[in-house]
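Chemist: Sequence and predicted structure, then a few things I'm wondering about:
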Amino acid sequence: MAGRDGGITNRKLDLAARAAWLYYIRGRTQDEIAAELNVSRQNAQRLVALATAEGLIKFRMDYPITECVEMAERLRDRFELVFCDIVPGERRDEPSLAGIAISAAERIESYLSSKAPAVLALGTGRTLRAAVAQVSSMERPQHKIVSLVGNLTRDGRASPYDVAMRLCDRTGAQCYPLPTPVVADDIEQRKLLQSQRWYRTVSSLVLQVKASFMGIGEIGWGSPLHVDGFITDQELSDLVSAHAVGEMLGWAFDQNGDLLTTPFNGRLTAPPLAVPATAPTIIMGAGAAKAPAIRAALRGRLANGLITDETTAARVLELD
């Protein structure tokens, strides 16, 4: 049942979606699905597997896990957070990005479900991109999605982690990107970019945000900011020498969560972070390398919301 271009036909995807709905929602057996769809049992099994492979279904678990809930409460009390969700960690030392993405998607959907017009702000990064992919398709044209970080690399390429447009495609919301490089070549260029009318529009919307969702990165050799080409070797070396431990939207900060006064920070085109964070500002990420950055951001009140896994949460509490 392949299409002319060798891909999967809409008819087959329709059957796969119906088979998955019968299996996961109605609790039908594969024999019952086969009879209802008039296919063989083997085909019914393949259709359910196809629905999973094509991302037609999403798994979300409602049962709370006691240890995660207790850790979330400890973090909420320790750092005076407005929101904290800890997802179960893996038995091996790997971050639970899928669980974090689902939790973040649910939180984003809760804001988008409002009938009253609202402004949501998004940062960038792999985890946030995964979260947006988990957001259910809906029509919410009354909302506005504003990007908090430039969508261009230093050499003019589109950033692969710009997520504002992706979320708007899924929700029909109005999109306000930030069409600038993440880092300007010099302060004069940064000032010129920020003097443009479209930048002032984005800045005014940032002041109206209902909630912000951001990734968080560590500072070091091999960190995402470095690997993805947003920072040069020399700039990274300077930040390491200045005792930077993490960054949000590119803004580098030290172990106390204090933003650094460095040439790199001075050339960032992203709107400045609100310190302390007032509207819900939710950071997401996991892994041993990110734990010091997460702890510093929370300690410095750069964020007042957190989504991470239990292994990372335990490490953040241990560091503090």
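Modeler: Happy to help now that I have it.

Chemist: From here on, just use CA atoms for contacts and neighbour counts.
Modeler: Will do.

Chemist: Where do the helices of the stretch 51-200 of the chain begin and end?
Modeler: 66-79, 97-112, 126-134, 164-171, 187-194, 197-206 (DSSP state H, counting those that start in this stretch).

Chemist: Format these as TSV; extra columns: distance to residue 154.
Modeler: Shown next, in TSV, are these (distance: least, C-alpha to C-alpha, whole Å):
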stretch	distance to residue 154
helix 66-79	35
helix 97-112	27
helix 126-134	19
helix 164-171	19
helix 187-194	13
helix 197-206	18
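
Chemist: Mind checking these for the one nearest to residue 239?
Modeler: Closest to residue 239 of the helices of the stretch 51-200 of the chain is helix 187-194 (C-alpha to C-alpha; 17.4 Å).

Chemist: How far off centre is the helix or strand hosting residue 36?
Modeler: Secondary structure from DSSP states H and E places residue 36 in helix 30-37. Here helix 30-37 is found 38 Å from its chain centre; the criterion is C-alpha atoms, centre = their mean, to the nearest Å.

Chemist: same check, this time on stretch 213-231
Modeler: 14 Å.

Chemist: rewinding a little: the helix holding residue 36: which residues count as buried?
Modeler: Of all the residues in helix 30-37, those buried under the rule 16 or more other C-alpha atoms under 10 Å are 30, 33, 34.

Chemist: And the residue most central in space within the chain, how close does it get to residue 176?
Modeler: Geometric centre of the chain, nearest residue: residue 128, 1.5 Å, by C-alpha atoms, centre = their mean. Using C-alpha to C-alpha, to the nearest Å, residue 128 is found at 17 Å from residue 176.

Chemist: ok, structure two:
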Amino acid sequence: MAPEPRSSNPEDVRMALRAARLYHFEGATQAEIAAVLGVSRPTAGRLIARARAQGLVRIEIVVPDELRAQVHTDLERELEAAFGLTEAVVLGDAPDDSPASLAPLARAAVAVLGRRLPAQATLGFTWGPETIAVATELGPHSARCATVVQLDGSLTSSDYQTGVEFTLGRCADRLRANPVRLHAPLYADAATVVALEQDSVLGRAIALGRTAEVMMFGVGTVSTATTLFEGSYLDTALLDELRGLGAVGEIGGRFYRADGTDVPGSLAARTVSVGLDAIRACGCTVLISGGAPKHQAVLGALRGGLATILVTDIECARWLLEKKEGARP
């Protein structure tokens, strides 16, 4: 925005400069400025505003040199504007497949929870390496909530370790919350899913998950590198079918396309997890993800309104901004 025309009256400029100096350099309040300059408090406020509007004050925000590789507030603001996010947190290094590489993202997510998680809220999570990392980084005073609930089933015929018990138990302990386990498979036949939802215990967990005030999750890819394939939840034939339907990512075992819309087909009716519509309806959804293999899945999630808060790495952030066409208005 261009500055408004500057007054040609030296006294007007002098008073605006005096007020601005007192306010910005000496930390004076408007009441103190009014007393020093002999004007009313509202007039002091107008003088400060006039100095800014007429270009007499220049405010510069400087990132310390030693933190330039770690702090990326300009990119965060661009992401928030491009995708309609409540908050974006951008870190320096992209994670790889190792748990240690997820620790910085997890610590940032813990900080977000400390600011965003109400003490009386229910926190829902989907299982995966990102939420395991968050649980690992939680300290005894990181945050607090009333209930922690598992959003997706995890039982499988293989010996694959999902980390659900660790994530649920540690989150409940650190957040001083009541844990609610969804002791069910991720995929079953459609009739079984209906029966599970009607079960007095499992149905309560699913219903509680759907109405959680805060949800946190990572995203999965449509590839053999996904945890769903590694855990024998999906096979190559089903992956091929999902790709043919346009799937680019999944949250809680539910797949979505590049524009963020749900993938059609019978798999959704066989999935024991909170639906994508419930995630879209949640007021605070924290997506924790990064690394080049996850770029397309993160983009689809953002386009589909599946996250209000994003915690990611700088490479992913830059890639998302390059692809921001089709972002949420």
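Modeler: The structure has been received and is ready for your questions. The structure presented is a predicted model; accordingly, all values stated were derived computationally and were not measured.

Chemist: circling back to that earlier point, in the second structure, what range does the helix holding residue 36 of the first structure match?
Modeler: Per TM-score structural alignment, helix 30-37 of the first structure has no counterpart in the second structure.

Chemist: Give me the helices and strands touching that helix, please.
Modeler: The helices and strands touching helix 30-37 of the first structure, judged by 3 or more C-alpha pairs under 8 Å, 6 or more residues apart in numbering; DSSP states H and E, are helix 10-20, helix 41-53.

Chemist: If we use 7 Å, what do you get?
Modeler: helix 41-53 (3 or more C-alpha pairs under 7 Å, 6 or more residues apart in numbering; DSSP states H and E).

Chemist: ok and the helix it packs on relative to helix 30-37, angle-wise?
Modeler: 90 degrees (axes from the mean of the first three to the mean of the last three C-alpha atoms, to 10 degrees).

Chemist: angle of helix 41-53 of the first structure against helix 10-20?
Modeler: Going by the same axes, to 10 degrees, helix 41-53 of the first structure makes 100 degrees with helix 10-20.

Chemist: all strands for the second structure, in order.
Modeler: In the second structure, the strands defined using DSSP state E lie at 87-91, 122-125, 147-150, 178-180, 214-217, 247-251, 254-257, 284-288, 309-313.

Chemist: So which of the ones you listed is nearest residue 191 of the second structure?
Modeler: strand 254-257 (17.6 Å).

Chemist: give me the stretch of the first structure that that closest one matches.
Modeler: Using TM-score structural alignment, strand 254-257 of the second structure pairs with 251-254 in the first structure.

Chemist: isn't residue 315 of the first structure right next to residue 291, touching?
Modeler: Yes. The criterion here is C-alpha atoms under 7 Å, and residue 315 of the first structure meets it with residue 291 at 6.3 Å.

Chemist: Who has more neighbours out of those two?
Modeler: A count of neighbours by other C-alpha atoms under 10 Å puts residue 291 above the other of residue 315 of the first structure and residue 291, at 27 against 17.

Chemist: Tell me the spacing between that one and residue 217 of the first structure.
Modeler: 10 Å.

Chemist: Map residue 216 of the second structure onto the first structure.
Modeler: In the first structure, residue 216 of the second structure lands on residue 213 (TM-score structural alignment).

Chemist: Actually, residue 225 of the second structure.
Modeler: By TM-score structural alignment, residue 225 of the second structure lines up with residue 222.

Chemist: and the gap between its match and residue 214 of the first structure?
Modeler: In terms of C-alpha to C-alpha, residue 222 of the first structure sits 20 Å off from residue 214 of the first structure.

Chemist: Between these two, point out the one with more neighbours.
Modeler: residue 214 (24 against 10).

Chemist: Could you pull up the residues touching the more buried one?
Modeler: 122, 123, 124, 128, 282, 283, 284 (C-alpha atoms under 7 Å, 6 or more residues apart in numbering).

Chemist: Distance to residue 300 of the first structure for those - can I get that in TSV?
Modeler: Converted to TSV, the contacts of residue 214 of the first structure look like this (distance: C-alpha to C-alpha, whole Å):
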residue	distance to residue 300 of the first structure
122	20
123	19
124	21
128	22
282	14
283	13
284	16
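
Chemist: Just give me which of the residues you listed are shared by the second structure.
Modeler: Checked against the second structure using both residues aligned by TM-score structural alignment, their matches' C-alpha atoms under 7 Å, the contacts of residue 214 of the first structure keep these contacts: 122, 123, 128, 282, 283, 284.
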